[in-house]
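Enquirer: Kindly generate the corresponding structure for this input.
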Amino acid sequence: MDVKDSNGNTLADGDTVTLIKDLKVKGASTTLKRGTTVKKIRLTDDPDEVDCKVGGMSIVLRTEFLKKI
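Expert: Okay, here's the model as predicted:
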């Protein structure tokens, strides 16, 4: 399975990415700001989603909103 970020770069477990858009978190009153760095992502069974921890919360992010560093 080939997982790609918004620019077409291949993502792997443990990569560091940044957000390219402000995202509202469902179920929480938090907004993730553009430019936020997310470390140690984990790939899921869906090639369009990655699992990660941001601010102590474990969340799933869409790869279309990520850019590999």
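
Enquirer: Please count neighbours and contacts with C-alpha atoms only from this point.
Expert: Noted.

Enquirer: number of nearby residues for T31?
Expert: Neighbourhood size, T31 [other Cα atoms under 10 Å]: 11.

Enquirer: Tell me if I'm right that it and L19 touch.
Expert: No: taking contacts as Cα atoms under 8 Å, T31 lies outside contact range of L19: 11.5 Å.

Enquirer: Second chain to compare with the first, below:
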Amino acid sequence: MDTVKNRLKELRARDSLNQTELAKLAQISRQTVSLIERGEYLPSILIALKIAKIFKEPVEQVFSLAEGESK
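Expert: Reported below is the predicted structural model:
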């Protein structure tokens, strides 16, 4: 199975958001944000797009396949 990397923690720091604030903006739970950051949960396309929009970044700049894992 492919591994997905994300930049949530980095982007939250850049925008001075904590997990709770990001969760509220994305309409998800803080626990979900934490799981996504740790790579323990793959967000749906809808959640990934919402998060990318919050950070004003293309979704590919927020989520990506881990090096050497793409086919």
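
Enquirer: TM-score of the superposition?
Expert: Once superposed, chain against chain, the TM-score is 0.32 (TM-score structural alignment, normalised by the length of structure 1); 41 aligned residues with a Cα RMSD of 3.7 Å.

Enquirer: got a list of what I47 of structure 2 touches?
Expert: Going by Cα atoms under 8 Å, 6 or more residues apart in numbering, I47 of structure 2 touches A26.

Enquirer: do the same with the one 3 residues further on
Expert: If you count contacts by Cα under 8 Å, 6+ apart, K50 of structure 2 has them with A26.

Enquirer: can you tell me which helix or strand it belongs to?
Expert: K50 of structure 2 is part of helix 45-54, with elements assigned from DSSP states H and E.

Enquirer: what do you get for Q31 of structure 2?
Expert: Short version, using DSSP H and E: Q31 of structure 2 is in helix 30-37.

Enquirer: in that helix, what's buried?
Expert: Buried residues in helix 30-37 of structure 2, counting neighbours by 16 or more other Cα atoms under 10 Å, are found at 30, 32-34, 36-37.
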